[in-house]
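Quick one, structure for this:
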Amino acid sequence: MFYDRKKMLNLGLIILATAVAAGPAIAVAQRKSPGGLTGEARLHPGSSANQRASRNMRHARDYSRDIYQYSQTPRSIQPSVAKSEAEELGRNIASAQKELTVVREEVGSNPAAAAPLKSIDQHLAAAEKQHAMLFEECCKESVDGLTCMKHCNQILLELDKAQAEHDALMRSMDIKEKAAE
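Got it, this is the predicted structure:
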């Protein structure tokens, strides 16, 4: 019995010594990065408005893809479900457009950002137009799955283009930001 107690005490001391020795290493690993950005923020250069715009475009793409897949199913489409999903899709497109307005104000008269932002706006406007037709279909008593799929496909194409333009803009802004440092 005494021997087991002594082993447990030694094990406890070893664990305590390990924790004390590893403590500073853990604290150093938790320091902020030199740029002040941590985690995923390091992967997304630019302002928080740029990040929100990108996130809203991704969410809109997710909703469009979900509606597309829901419309593909052989069972009947419930108009309330389709309408609810289409509303969220539209809300995300509108949020992305709103955030791009903030981004445009932040970059000011930067000529390198003007053309990509205009292109992104055009793609979002085309997605919004397709969304209006999708939402109209989803508000009907009997929702046509093929029509929903067609509109979702066009929305996805436009959002993919907008996202690609936005990603390219963020990379170019990051490169210019790094060159100025």
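
alpha carbons only for contacts and neighbour counts from here, please
Fine.

Now tell me what touches stretch 84-100 from outside.
If you take CA atoms under 8 Å, 6 or more residues apart in numbering as the criterion, stretch 84-100 is touched by 49-50, 52-57, 59-61, 63-64, 67, 117, 121, 124, 127-128, 131, 134-135, 138.

let's see 6 Å
Applying CA atoms under 6 Å, 6 or more residues apart in numbering, the contact partners of stretch 84-100 are 49, 53, 56-57, 60, 63, 135.

For the helix or strand encompassing Leu124, enumerate the helices and strands it packs against.
Mapping Leu124 onto the secondary structure by DSSP states H and E places it in helix 111-138. Judged by 3 or more CA pairs under 6 Å, 6 or more residues apart in numbering; DSSP states H and E, helix 111-138 is in contact with helix 79-107, helix 145-180.

relative to helix 79-107, how tilted is it?
Taking axes from the mean of the first three to the mean of the last three CA atoms, to 10 degrees, one finds helix 111-138 and helix 79-107 inclined to each other by 170 degrees.

Okay, buried residues for helix 111-138 please.
113, 116-117, 120-121, 123-128, 130-132, 134-135, 137-138 (16 or more other CA atoms under 10 Å).

angle of that helix against helix 145-180?
Using the same axes, to 10 degrees: helix 111-138 against helix 145-180 is 160 degrees.

So what's the gap between helix 111-138 and the chain middle?
When C-alpha coordinates are averaged (CA atoms, centre = their mean, to the nearest Å), helix 111-138 and its chain have centres 17 Å apart.

here's the other one to compare against:
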Amino acid sequence: MSTKHVGKLLLGLAVMFAATSLVPQPVLAQSKIRSPVERRQDPGGGFWANQRASRNIQHARNYSQSIQRYATQAPVIRPQVTQAESQLLGNQIQSIQREMVVIRDQNASSPQVVEQVKAIESKLSKVADTQEMLHAECCKDSPDGKVCGDISKKITAALDQIVKDHAKLMKTMGHEDAAHDAMKHDHSTTEGETPAKSGE
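Predicted structure coming up:
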């Protein structure tokens, strides 16, 4: 390679460097958008609590749907089945409530997050009260299938709203991918599946 070509190459590189350095670059510190790699390495406060809450909401929905189907479709309702399933539903609701406290505490400096968490907690409190009514009916010697089915249906509807509220919360917190995955998973639940009942 001649000196003339080397000179042209160096001149071209210098022009490219000067041109790229003059173009205004976005300030990364001001940007809220982080790469997927950065999000995986440091997902931010409340990420894991949100993941656990999302799974627990899905499990609670599965239990309430399972109780509804069992109570309305089984020829004979066995109290040990309804009692065990409604207890597991209650455990899932309590787990969601615990995770919401963790998320609220970890994000106390963000009024928007705290407000959204409190709204979810309010709905969860009502769901917990409804679950107690369901459990009382499920623990009877002869549970009324229609009553159990109706109460379970109310719980499922409330949990469906909580799923949407929780997805909005995760987006607010910058966990868009997790929110999308949670919503996609929730919509993929099939009505025809009947989870196994405890005690069977």
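
about what we covered before: let me have the helices and strands packed on helix 111-138 of structure 1 in CSV, adding mean neighbour count as columns.
Formatted as CSV, these follow (neighbours: other CA atoms under 10 Å):
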stretch, mean neighbour count
helix 79-107, 19
helix 145-180, 18
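
do you know how far Gln106 of structure 2 is from Val163 of structure 2?
20 Å (CA to CA, to the nearest Å).

do the same with Ala157 of structure 2
Computed with CA to CA, the distance linking Ala157 of structure 2 and Val163 of structure 2 is 10 Å.

Tell me the spacing between Ala19 of structure 2 and Tyr63 of structure 2.
Distance from Ala19 of structure 2 to Tyr63 of structure 2, by CA to CA: 61 Å.

So for those two, which residue has more residues nearby?
Neighbours were counted for Ala19 of structure 2 and for Tyr63 using other CA atoms under 10 Å; Tyr63 has more, 26 against 10.

Ignoring the adjacent residues along the chain, who's closest to the residue nearest to the spatial centre of structure 2?
By CA atoms, centre = their mean, structure 2 has its centre lying nearest to Ser54, at 2.7 Å. Once flanking residues are discounted, Ser54 of structure 2 sits nearest to Ala182: 6.7 Å by CA to CA, 6 or more residues apart in numbering.

corresponding residue for that neighbour in structure 1?
In structure 1, no residue is paired with Ala182 of structure 2 according to TM-score structural alignment.

ok, now Ser21 of structure 2?
For Ser21 of structure 2, no residue is aligned by TM-score structural alignment.

To what extent is Lys140 of structure 1 buried, counted in neighbours?
For Lys140 of structure 1, using other CA under 10 Å, the count is 13.

Repeat that for the one 4 residues further on.
Around Asp144 of structure 1 there are 15 other residues, counting by other CA under 10 Å.

now it: how far from Phe135 of structure 1?
Asp144 of structure 1 is 12 Å from Phe135 of structure 1, by CA to CA.

again with Asn110 of structure 1
From Asn110 of structure 1 across to Phe135 of structure 1, the span is 36 Å (CA to CA).

and Pro24 of structure 1, what helix or strand is that in?
Element membership for Pro24 of structure 1, per DSSP H and E: helix 2-29.

on contacts alone, who are the packing partners of that helix?
Helix 2-29 of structure 1 sits against no helix or strand, with contacts defined as 3+ CA pairs under 6 Å, 6+ apart.

Just give me the mean distance for the helix or strand that it is followed by relative to structure 2.
Later in the chain than helix 2-29 of structure 1, the nearest helix or strand by DSSP H and E is helix 48-72. Comparison of helix 48-72 of structure 1 with structure 2 after fitting gives an average deviation of 0.6 Å (mean CA distance after the TM-score superposition for structure 1).

do stretch 152-163 of structure 1 as well
Stretch 152-163 of structure 1: mean distance to aligned residues in structure 2 after superposition is 1.1 Å, counting by mean CA distance after the TM-score superposition for structure 1.

residue contacts, Ile120 of structure 1?
Applying CA under 6 Å, 6+ apart to Ile120 of structure 1 gives the contacts Ala162.

so how far is Glu141 of structure 1 from the closest residue to Gly145 of structure 1 other than its chain neighbours?
Nearest residue to Gly145 of structure 1 in three dimensions, chain neighbours excluded: Ser71, at 4.5 Å (CA to CA, 6+ apart). Distance, Ser71 of structure 1 to Glu141 of structure 1, by CA to CA: 15 Å.
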